[in-house]
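J.: this is a predicted model, with the sequence first.
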Amino acid sequence: MAVPAPVLVTGFDPFGGQSVNPSWQAVQALHGTHILGHPLIGAQLPTTFAGSVQALRESLRQHRPTLVLCTGQAGGRARLSLERVAINVDDARIPDNAGAQPVDAPVIDGAPAAYFTTLPIKAMLAALTHAGIEAEVSQTAGTFVCNHVFYALMHELATDPRWRKTRGGLIHVPFLPEQGQPSMRLARIVQGLKVAAECALATRRDIRMEAGAIS
């Protein structure tokens, strides 16, 4: 019997003066678990424009996942943010962990202006809300390293035939309580990512929701 293809879940190392990054804390907790028979493999990406995409591509080649959930920290947000769109712009408010601070630079020269996620984000939102996890669909992933990785992932999935059956996207997570407010407990973030992954694996076609049905 064939072993189900893995789910790759990525998080970032701490940045911006923080001592922890909740995205990586949650990914560590998920690593080695299973969702609907699929093993979850966690990978840490450096919070650098130069190194993050290389590390992502290496993980893709090594694990050949059926689903990729990139996660990142979004201080100031109180909910899990299911990102809709990645844009082809790097515009850093602060330097990355290597000191790089690009301004109005493309993620990939000559590539499309944007890519939409291939995750069923409306179905995921409904599943998270049903599970009592605070979540939202977000229309902006920013222009820092999270968006950089999100865009590069979607470009890879769209242009490399090896990944024609692989879906992916980005989920931003709030601060942990010790980092400041608003925040979310680590156990709740982990639970939310499990619910999101299970829904993404089980849902091939996203649902439509009436405006205002879930706030």
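T.: It's in. Numbers count the residues shown, from 1 in each chain.
J.: all contacts plus neighbour counts: C-alpha atoms, from now on.
T.: Fine.
J.: grab the nearest non-local neighbour of residue 129.
T.: Closest residue in space to residue 129, ignoring its immediate chain neighbours: residue 135 at 6.8 Å, by Cα to Cα, 6 or more residues apart in numbering.
J.: now do the one you found against residue 47, distance only.
T.: 24 Å (Cα to Cα, to the nearest Å).
J.: what do you get for residue 62?
T.: Separation of residue 62 from residue 47 (Cα to Cα): 21 Å.
J.: ok, these two, which is more surrounded?
T.: residue 47 (24 against 9; other Cα atoms under 10 Å).
J.: contact partners of the lengthiest helix in the chain?
T.: Longest helix in the chain by number of residues, with DSSP state H as the criterion: helix 186-202. With contact meaning Cα atoms under 8 Å, 6 or more residues apart in numbering, helix 186-202 is reached by 22, 25-27, 29-30, 35-36, 67, 69, 80, 119-120, 123-125, 127-128, 131, 133, 173, 176.
J.: let's bring in a second model and compare:
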Amino acid sequence: MKMLVTGFEPFGGDPENASHEAVRRLADAWAADPQAGVELVTGVLPVAFAAAGPALTALVDEHAPDAVLAVGEAGSRSAITPERWAVNADDARIPDNGGDQPRGTVIDPEGPARRESAFDADALASAVLAVGLPADASEDAGRFLCNHVAYLVAGLRRDGAPIPGGFVHVPAVRSSGTATVGAETDAPAARSALATETGTDASRDASALTHDGEALTFDDLALGLAAMVRAVASGDAQRASTRETGRVDRASTVIDAAPEVVYEALLDPVALAAWLPPEGATGTIEHMDAREGGGFRAVLRFADPADTKTDATTDVSQVRFVELVPGSRVEQTVTFDSGEERFRGEMRMTWRLEPVEAGTRVTVAATDVPAGISQSDHELGLGSSLANLARHLAR
């Protein structure tokens, strides 16, 4: 698959645009570590109503992509937000980079009032959450350039055939200082509500929004974009898909540690007890036998339990090691101690470790998942565990 990912040029007086910087870093990371089956091409769009459409068309004509993901920044948002749809309206509260300020005009007089993204926004958000970053599906792309491009992307065609396309907003991160633009996506009321919720002036100080106590960076945003590209390429983000057929639950992140160090943390019972329990849980690891054919017993206890498997507050599972490749792979089976049929069965999990420039890319994939386990909840939990692992190894 060839996938085109676009960002926007800087807007107004700001020297940076988070979408552009994130896409640039995505391209650099992909070039350094190409992903099998995905050819990535990127481009930059002007922040101008009259020029953005022709620039998008030119990129599509040049690269002939199989799918397109357009990226813009939203100064009032603290999470990466895939858009569900765009509306057929331009209503700019401020001028674009060319001085144009359309008010209450349609984008395509012959087009529908709303176009849905070709991608499942919830699945894209799940992919981002799985790499440990904040994400949520969005119902409103605004009425500025982002919505304009989102509407065009959702209607792309080549030789009469549709090109799957979608749009995602990233927070208006800056390498220094704070964003002075980027809040055009959301109405003042929405920005005010967010400021009340977060205790910050979200319309002005987007770069101060944090993740795990640290400021989001352009590299974080690029990691989130990479997760969405993989979700699209694998078919997990197809809007019409149930995602349950041939189900594989996945999560991935990059950890600042050597593969050998990460591998040890997958087999050390003290380390496992520290990082394996997802957010809201604690755990113990019992009877560790770290060899092929061996295994351990995991007991997870939840402070605010919801649909636990063993008793009202606890999940207990027996893990067996199927294959251990030092510094590279841990393959295991997991059987839950449960009296409910929907949690029965032997789930297979594979942890893969790949050396990358920033350390180790850790990917976990689960198959034969019991029917009673929600895919989105499972991937969220796996992503939480991986974020714990990254923090544990950073100490």
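T.: Structure received. Bear in mind the structure is a predicted one, so any value in this text is a computation, not a measurement.
J.: cross the contacts of helix 186-202 of the first structure against strands and list the overlap.
T.: Judged by DSSP state E, strands contain the following of the contacts of helix 186-202 of the first structure: 35, 67, 69, 80, 173.
J.: which of those has the largest number of neighbours?
T.: residue 173 leads those on contacts (other Cα under 10 Å) with 30 neighbours.
J.: map residue 151 of the second structure onto the first structure.
T.: Aligned by TM-score structural alignment, residue 151 of the second structure pairs with residue 151 of the first structure.
J.: element containing that match, please.
T.: Here residue 151 of the first structure, judged by DSSP states H and E, is contained in helix 145-159.
J.: about what we covered before: report the contact partners of the nearest residue in space to the match of residue 151 of the second structure that is not next to it in sequence.
T.: In space, and not counting its chain neighbours, residue 151 of the first structure is closest to residue 86: 4.9 Å by Cα to Cα, 6+ apart. Taking Cα under 8 Å, 6+ apart, we find residue 86 of the first structure in contact with 114-117, 140-141, 147-148, 150-151, 154.
J.: can you show me the helices along the stretch 201-350 of the second structure?
T.: 218-234, 259-267, 269-275 (DSSP state H, counting those that start in this stretch).
J.: apologies, that question was intended for the first structure.
T.: Under DSSP H, the first structure gives helices at 22-30, 49-63, 121-130, 145-159, 186-202.
J.: write the ChimeraX selection for whichever of the contacts of residue 86 of the first structure are buried.
T.: Those of the contacts of residue 86 of the first structure that count as buried under 16 or more other Cα atoms under 10 Å are selected in ChimeraX with:
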select :115,117,141,147,148,150,151,154
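J.: between the contacts of residue 86 of the first structure, which is nearest residue 96 of the first structure?
T.: Among those, residue 148 lies closest to residue 96 of the first structure (Cα to Cα), at 11.6 Å.
J.: number of residues surrounding the closest residue in space to the closest one that isn't next to it in sequence?
T.: Leaving aside its sequence neighbours, residue 148 of the first structure sits nearest to residue 107 (Cα to Cα, 6+ apart; 6.1 Å). Neighbour count for residue 107 of the first structure, taken as other Cα under 10 Å: 22.
J.: just to revisit the earlier point, distance of the match of residue 151 of the second structure from residue 90 of the first structure?
T.: Counting by Cα to Cα, the gap between residue 151 of the first structure and residue 90 of the first structure amounts to 10 Å.
J.: show me whatever sits in contact with both of the two.
T.: residue 107.
J.: which one is the residue nearest to the spatial centre of the second structure nearest to, not counting chain neighbours?
T.: The residue lying closest to the centre of the second structure (Cα atoms, centre = their mean) is residue 128, at 1.6 Å. Spatial nearest neighbour of residue 128 of the second structure, chain neighbours left out: residue 224 (5.0 Å); criterion: Cα to Cα, 6+ apart.
J.: now residue 162 of the second structure
T.: Nearest to residue 162 of the second structure is residue 156, by Cα to Cα, 6+ apart, at 5.9 Å.
J.: burial count for the one you found?
T.: Counted by other Cα under 10 Å, the residues lying close to residue 156 of the second structure total 19.
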